[in-house]
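J.: attaching a predicted model along with its sequence, questions to come.
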Amino acid sequence: MAVGFRRTLSTLTSPKAVAPASFLLDCARPKKLTSYARARSTSLPVRLHPLVAGLHDAARALLGWADAPAHTGPAWVSAGAALAGKVLDALAALLHHPSQSQSPLRRRPSTEQLLDDLLLLADLHALFRDSLLSLRNLLAETHSSLRRRDGRFRRSGVGVGGVGGERGAVAEDADAVLAGANAGEPDVDHLLRRRRTVSFEDYCNEEEEERKTAMARVRGLEECVVAAENGCEEVYRALVNARVSLLNLLTPTF
C-alpha cells in the first residue's frame, strides 16, 4: 500500500529544505542518494522517472568533468560545453512534463530562484562570449605578428647574405691580424673563427624554433576558442529552452 508514503511531485527533494542554487549539484552527489527512496510520486510513477534520472545523470557527468583534472585542447572544451548543454536540455524536458502544469512547483520559492539563476547564467554566458571574442582578436593579432616576422626573415635572406659577406671580409682581415700576432699559436685563430660561426647559426636556429613553437601554441588556442564558441551556441539554445519552459510553468493558463 502507498498510504504511508509522502506524496509529492518532486522525487529529488529530501526531507530537509535544500538551497535552490545548490539543489541540482547537491542532488547529483552520490552521498545524497540515500534520501531519494523516502518519497513517492503521484504523477511520476517510479522512484526516479526517466526525465528525473536523465537530469540527475547529466548533472553528475558535468560535476565529474569539473572535478577531473583539466586538459588543454578543443576536445576537452567541447566535452564540457556539451555536458552543460545536456543538463539544461534535461531540465527543459522535465519542465515540459504535462504534470508540471498542475504542480505545486509553480508556487514554490525555489522556482523563482531557479528563474533568477537562469537569468544569471544568461548574463555569464554573454560575458563569456565577449571574452572569447577578445581572445580571438588577440590571437589573430599574435598570429599575424608571427607570420610577419617569418616573412621579414625570409625577405631579408639576401640582406643577411650581404651582411654575411661583409662579415666574412672583416673576419678575414681580423684573421690576418690574429695570424700575424699569434704565429706560434695557430689553434687560437681556429677556435675564434669556429666560435663566431657556430654562435651565429645557433642564434638563427634558436629563434626559428621559438617562432615555430609560438605558432603551434597560437594555433592550439585558436582551435580551443572555436570549440568554445561552438559549445556556447549549444549552451545558449539549451538555456533559452529551459528558461522558456520555466516561464510557461510560472505563467497561469486559462
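T.: Cool, got the structure.
J.: rest of the way, CA atoms for contacts and neighbours
T.: OK.
J.: count of neighbours near residue 228?
T.: Close neighbours of residue 228, defined as other C-alpha atoms under 10 Å, add up to 23.
J.: what do you get for residue 87?
T.: Neighbours of residue 87 using other C-alpha under 10 Å come to 25.
J.: Three-state assignment for it, please.
T.: Of the three states, residue 87 takes helix according to DSSP: H, G, I helix; E, B strand; the rest coil.
J.: what about it, distance to residue 127?
T.: Distance from residue 87 to residue 127, counting by C-alpha to C-alpha, to the nearest Å: 20 Å.
J.: so what's the residue nearest the centre of the chain up against?
T.: Centroid check for the chain by C-alpha atoms, centre = their mean gives residue 77 as the closest residue, at 4.0 Å. For residue 77, the contacting residues are 224, 227, 228, 231, by C-alpha atoms under 8 Å, 6 or more residues apart in numbering.
J.: comparison target, given below:
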Amino acid sequence: MVTNFRRSLSFPNPPSHTSSKPQMTFHVRSTSLPCRSHPIISQLRDEIAELNSWSVSESGCRTSAWLCDGLRRLKIVHESLDDLLHLPQTRESLRGGEYCDLIEKLLEDFLRFVDVYGMFQTLVLRLKEEYSAAQIAVRRKDGARIAVHSKNLNKIAKEIGKLASNLASIGKLSTAPARAPYDDEAELIDVINDVLKVTVSVSGSLFGGLSNSSAFRKPSCMGLMNFGMKTKNVKVEGAIREFEEINLESLRKKAEEEVKLASKKMHEMEDCIVEIEGCAVRAFRSLINTRVSLLNVLTQ
C-alpha cells in the first residue's frame, strides 16, 4: 500500500528594513504668536502706514475735513489693536512675568490718553457754547460782548493747546527679550509702539489745530503759545484753514455787509467744530476699549 505525502514549503520571514530617513519631529510653541505675522498685525501695519501718510498729506493746508479723516483713521487703528489684544495667542504671550512691567506701562499710557481726551471733550463743549454766544453778539453788533467772548475763547484755546504737553511723557516701550531669529513677541511690541506714536501725532494735530487758529486766539498770543508749547516728544501742529477765516476782534468795526458775511462763515465754522467733536468722541471711545482689553490681559 502506497501512501501519498504532501510536502509543504515554508519560507523565512523577509528581513525588516528600517527607513534611512530620520523621523520628523515637531516643536510647538504654546505661548507665542504664529511664527509668521498674523493677518491682524499685517492689517495694523498697513493702517499705521496710511495714517503716517495722512499726517504729511496736507501739511501746508490743513482743513477740518482732513483732521476728521485723521481721527477716523486713528479710531480704525485702535479697533485693530483691540482685535489683536483679544487673540488668545496675544494674551498668552503678554501674560508672562517678564511682560508685567510692559503691560503696566501701556496701561499708564492709555490712561493718560483717556484722561486727555476726556478733558478735551469738556473744553470743546465750552468752546461751542462760547462760540455760539459770540455769534449772537456779532449779529447784534455788541462790541463789548464780542470782546468778552473773544477773551473767553482765547482762554479755552490756550487750555486745549496745553493738552499736547500732557502726552509728552508717553514714550517707547522696552523691547521684548530675544528668543529666536524671528521673535514674534518683539514684532507685537514694535507694532504697539507704532500705535502709541501715531496716537500722539494725531492728538497733536487735533489740539494744535484748534488752539492755534485765529478764530479762537488773539494774534498777539499766537507766537507766545507756539514758543511755550514746544516739547521733546510732541509737535504742536498748525491751525485749521476754516478757523483762520474769522477773527472776532476785527468784527467789532466791520460794516453791515461784512458782518452778515462773517455771521454766515461763523455758522459754517460751528458745523466744523461739531464734526470734529464727534470724530474725537469716537476716537476717545476706541482708546477706552483698548485700555479695557489691556486690563483683561492681566485679569482674565
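T.: Yep, it's here. Quick caveat: nothing in here was measured; it's all calculated off a predicted structure.
J.: the residue nearest to the centre of the first structure -> the second structure?
T.: Counting by TM-score structural alignment, residue 77 of the first structure lines up with residue 67 in the second structure.
J.: quickly find the element holding its match.
T.: Using DSSP states H and E, residue 67 of the second structure maps to helix 64-85.
J.: residue 50 of the second structure pairs with which position in the first structure?
T.: The alignment partner of residue 50 of the second structure in the first structure, by TM-score structural alignment, is residue 61.
J.: relative to residue 224 of the first structure, how far out is that match?
T.: Residue 61 of the first structure is 21 Å from residue 224 of the first structure, where distance means C-alpha to C-alpha.
J.: which of those two has more residues huddled nearby?
T.: Legend: neighbour count by other C-alpha under 10 Å for residue 61 of the first structure and residue 224, higher for residue 224 (21 against 18).
J.: check which helix or strand that one maps to.
T.: helix 186-250.
J.: what's the spacing between that helix and its chain's center?
T.: Here the centre of helix 186-250 of the first structure is set off from its chain's centre by 14 Å, with C-alpha atoms, centre = their mean, to the nearest Å.
J.: tell me, how many residues neighbour residue 73 of the second structure?
T.: Neighbour number of residue 73 of the second structure under other C-alpha under 10 Å is 20.
J.: how about the contacts made by it?
T.: Listed by C-alpha under 8 Å, 6+ apart, the contact partners of residue 73 of the second structure are 47, 51.
J.: residue 119 of the second structure maps to what in the first structure?
T.: So residue 119 of the second structure corresponds to residue 127, using TM-score structural alignment.
J.: now do the host helix or strand of that match against helix 74-95, angle only.
T.: Using DSSP H and E, residue 127 of the first structure sits in helix 109-155. Angle of helix 109-155 of the first structure versus helix 74-95, following axes from the mean of the first three to the mean of the last three C-alpha atoms, to 10 degrees, is 160 degrees.
J.: contacts for the next helix or strand after helix 109-155 of the first structure?
T.: Helices and strands here follow DSSP H and E; after helix 109-155 of the first structure, the next one along the chain is helix 157-181. The contact list for helix 157-181 of the first structure (C-alpha under 8 Å, 6+ apart) reads 186, 189.
J.: check which residues of helix 157-181 of the first structure are buried.
T.: Residues of helix 157-181 of the first structure classed as buried: 175, 178, 179 (neighbour count, 16 or more other C-alpha atoms under 10 Å).
J.: quick one: map the first one onto the second structure.
T.: The reference is to residue 175 of the first structure. Matched across to the second structure, residue 175 of the first structure finds no residue, judged by TM-score structural alignment.
J.: map residue 236 of the first structure across to the second structure for me.
T.: By TM-score structural alignment, residue 236 of the first structure lines up with residue 284.
J.: near the closest residue to that match other than its chain neighbours, how many other residues are there?
T.: Leaving aside its chain neighbours, residue 284 of the second structure sits nearest to residue 117 (6.1 Å; criterion: C-alpha to C-alpha, 6 or more residues apart in numbering). Using other C-alpha under 10 Å, residue 117 of the second structure is surrounded by 21 other residues.
J.: before we move on, what about residue 123 of the second structure?
T.: The burial count for residue 123 of the second structure: 16, using other C-alpha under 10 Å.
J.: so what's residue 86 of the first structure up against?
T.: 58, 238.
J.: I'd like the distance between the residue in the second structure that it lines up against and residue 190 of the second structure.
T.: Mapped onto the second structure by TM-score structural alignment, residue 86 of the first structure lines up with residue 76. Distance of residue 76 of the second structure to residue 190 of the second structure, computed by C-alpha to C-alpha: 18 Å.
J.: surely residue 54 of the first structure and residue 92 touch.
T.: No. In this structure, residue 54 of the first structure is not within contact of residue 92 by C-alpha atoms under 8 Å, at 11.2 Å.
J.: those two - which one has more neighbours?
T.: Legend: neighbour count by other C-alpha under 10 Å for residue 54 of the first structure and residue 92, higher for residue 92 (22 against 19).
J.: does that one touch residue 249 like I think?
T.: No. Using C-alpha under 8 Å, residue 92 of the first structure is not in contact with residue 249; the gap is 10.7 Å.
J.: hang on, the earlier thing: the match of residue 119 of the second structure: how many residues sit nearby?
T.: The number of residues packed near residue 127 of the first structure is 12, by other C-alpha under 10 Å.
J.: quick one: it from residue 133 of the first structure, how far?
T.: Computed as C-alpha to C-alpha, the residue 127 of the first structure to residue 133 of the first structure distance reads 10 Å.
J.: next, the buried residues of the helix or strand where residue 161 of the second structure lies.
T.: Residue 161 of the second structure is located in helix 143-162, with elements delineated by DSSP H and E. Neighbour-count burial for helix 143-162 of the second structure flags 145-147, 149-162 (criterion: 16+ other C-alpha under 10 Å).
J.: which SSE is the match of residue 50 of the second structure in?
T.: Judged by DSSP H and E, residue 61 of the first structure forms part of helix 50-67.
J.: between helix 74-95 and that helix, find me the angle.
T.: 150 degrees.
J.: how close does helix 50-67 of the first structure sit to the second structure?
T.: After superposition onto the second structure, helix 50-67 of the first structure sits on average 1.9 Å from its aligned residues (mean C-alpha distance after the TM-score superposition for the first structure).
J.: so which elements touch that helix?
T.: helix 23-28, helix 74-95 (3 or more C-alpha pairs under 8 Å, 6 or more residues apart in numbering; DSSP states H and E).
J.: same list, these, but as a markdown table with distance to residue 139 of the first structure please.
T.: Output for these, formatted as a markdown table (distance: least, C-alpha to C-alpha, whole Å):
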| stretch | distance to residue 139 of the first structure |
| --- | --- |
| helix 23-28 | 35 |
| helix 74-95 | 15 |
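J.: of these, which stretch is the most buried?
T.: Mean neighbour count (mean count of other C-alpha atoms under 10 Å) peaks for helix 74-95 among those, with a mean of 20.
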